[in-house]
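> Requesting a structural model of the entry that follows:
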Amino acid sequence: MILSILYLISNFTLGWLFFLSMLDKLMNKSAHLSSFEKYILIPKWGTKIAYISVILFELYLTIIFTSTKLTSTSIFIFIVGISIFNIAILVNLLNGKVNMSCGCGGVLESETLNFKMIIRNICFIFFAIFILTLKNNFTFISFSVLQKGVLIFISIKLILIFIILKELKVIKLSKQKLSRYLFLN
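A predicted model of the protein is given here:
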């Protein structure tokens, strides 16, 4: 039962993360197109194609994870997509371009590039492999619609906790900058 709950919460959480990321890209199209251009890894004419491809990729992941229809093929597509993002981040970090938005969107958005993003993405890959391993190696109990609703609610709460922790970090950094400014003047 615990593995069944863990499996569903993991799926729903990843599904919601990619949904929020996709939604942010759709709502802030010009900002995301601009961040795609700053990566300078594709020609300017390919920026819109990349933007649409990323949105479709995130839509696919949202559907796959929230419907719990993971297969080896879907995990392979996930790994290839996340690896492409990691390569783009790594190339820019190695070229010294850190003061730009990552273009991740949603909860995962960051105003600066850093190696933590690569580690986070690698963790997502291992997390997805873990979910697939659970699915392939264990028999799960079925849940009613109400029980799945509760698990979706828990997944959303996990994302909200992540958002709150991220904002608290921003507040802490802002307080540190303010105190340094006040003491220097």
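> contacts, neighbours, all on C-alpha from now
Noted.
> Okay, Lys97 and Ala50: tell me how far apart.
Distance of Lys97 to Ala50, given as CA to CA, to the nearest Å: 20 Å.
> what's the nearest residue to Ser4 if we skip its chain neighbours?
Once flanking residues are discounted, Ser4 sits nearest to Phe140: 5.2 Å by CA to CA, 6 or more residues apart in numbering.
> let's see this one next to it:
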Amino acid sequence: MQKYTIILAIILFTCFTITILINVIRGNRNIDCGCGGILGDQQISWKIIIRNLLFVCALSFLSAVDISYSSVDSLILGNEETFDSYSFLVIFLAISTLFIFSTYTNLLKIKNKLLEFK
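The predicted model follows:
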């Protein structure tokens, strides 16, 4: 089941990337990417195309390897260890840090937009 999910994600990212690529080549860069949700106002660019291609490469790698691994450490080291609490804590803290940083940068953008209206 995970293989099908990864393959579907590869197909979707490829379609999104091709669509963005067509518009960037045509010069239609005033299109909102939609990447940041409601608060995001990022325009399509070559940076987004490269990011999506990196996602496609990572997903392709995941579809090629045995995905019975339960942690990133066991995937890198080649061990089939169980998913321990330390690995969960590291992944949770990394994801939390990314969300906090993203929220902080979005709040700064909102603050700057509100200051422009004064």
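> Let me know the TM-score between chain one and chain two.
With the length set by TM-score structural alignment, normalised by the length of structure 2, the two chains reach a TM-score of 0.61; 98 aligned residues with a CA RMSD of 3.3 Å.
> on that earlier part again, SS state for the residue nearest to Ser4 of structure 1?
Look at Phe140 of structure 1: counting by DSSP: H, G, I helix; E, B strand; the rest coil, its state is coil.
> any idea what it aligns with in structure 2?
The alignment partner of Phe140 of structure 1 in structure 2, by TM-score structural alignment, is Glu80.
> what about the helices in structure 1?
For structure 1, the helices defined by DSSP state H cover 2-27, 29-38, 47-66, 72-94, 115-137, 145-184.
> which stretch among those comes nearest Cys104 of structure 1?
Nearest to Cys104 of structure 1, of all the helices of structure 1, is helix 2-27, at 6.5 Å by CA to CA.
> quick one, the closest one and helix 145-184 angle?
Computed by axes from the mean of the first three to the mean of the last three CA atoms, to 10 degrees, the angle separating helix 2-27 of structure 1 from helix 145-184 equals 60 degrees.
> and helix 2-27 of structure 1, what other elements does it pack with?
With contacts taken as 3 or more CA pairs under 8 Å, 6 or more residues apart in numbering; DSSP states H and E, helix 2-27 of structure 1 sits against helix 47-66, helix 115-137, helix 145-184.
> Can I get those helices in JSON lines including distance to Leu6 of structure 1 and mean neighbour count?
Formatted as JSON lines, the helices and strands packed on helix 2-27 of structure 1 follow (distance: least, CA to CA, whole Å; neighbours: other CA atoms under 10 Å):
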{"stretch": "helix 47-66", "distance to Leu6 of structure 1": "13", "mean neighbour count": "18"}
{"stretch": "helix 115-137", "distance to Leu6 of structure 1": "9", "mean neighbour count": "15"}
{"stretch": "helix 145-184", "distance to Leu6 of structure 1": "9", "mean neighbour count": "13"}
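> Would you format these as CSV with distance to Ser30 of structure 1 included?
Converted to CSV, the helices and strands packed on helix 2-27 of structure 1 look like this (distance: least, CA to CA, whole Å):
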stretch, distance to Ser30 of structure 1
helix 47-66, 10
helix 115-137, 22
helix 145-184, 23
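> Relative to Met22 of structure 1, which of these is closest?
Nearest to Met22 of structure 1 among the helices and strands packed on helix 2-27 of structure 1 is helix 47-66; the distance by CA to CA comes to 5.6 Å.
> of the helices and strands packed on helix 2-27 of structure 1, which approaches His32 of structure 1 most closely?
Closest among these, using CA to CA: helix 47-66, at 7.7 Å.
> which part of structure 2 lines up with that closest one?
Against structure 2, helix 47-66 of structure 1 falls on no residues (TM-score structural alignment).
> Just the residues contacting that helix, thanks.
11-12, 14-19, 21-22, 25-26, 32-33, 36-37, 70, 74, 78, 81 (CA atoms under 8 Å, 6 or more residues apart in numbering).
> Now the buried members of these.
11-12, 14-19, 21-22, 25-26, 32-33, 36-37, 70, 74, 78 (16 or more other CA atoms under 10 Å).
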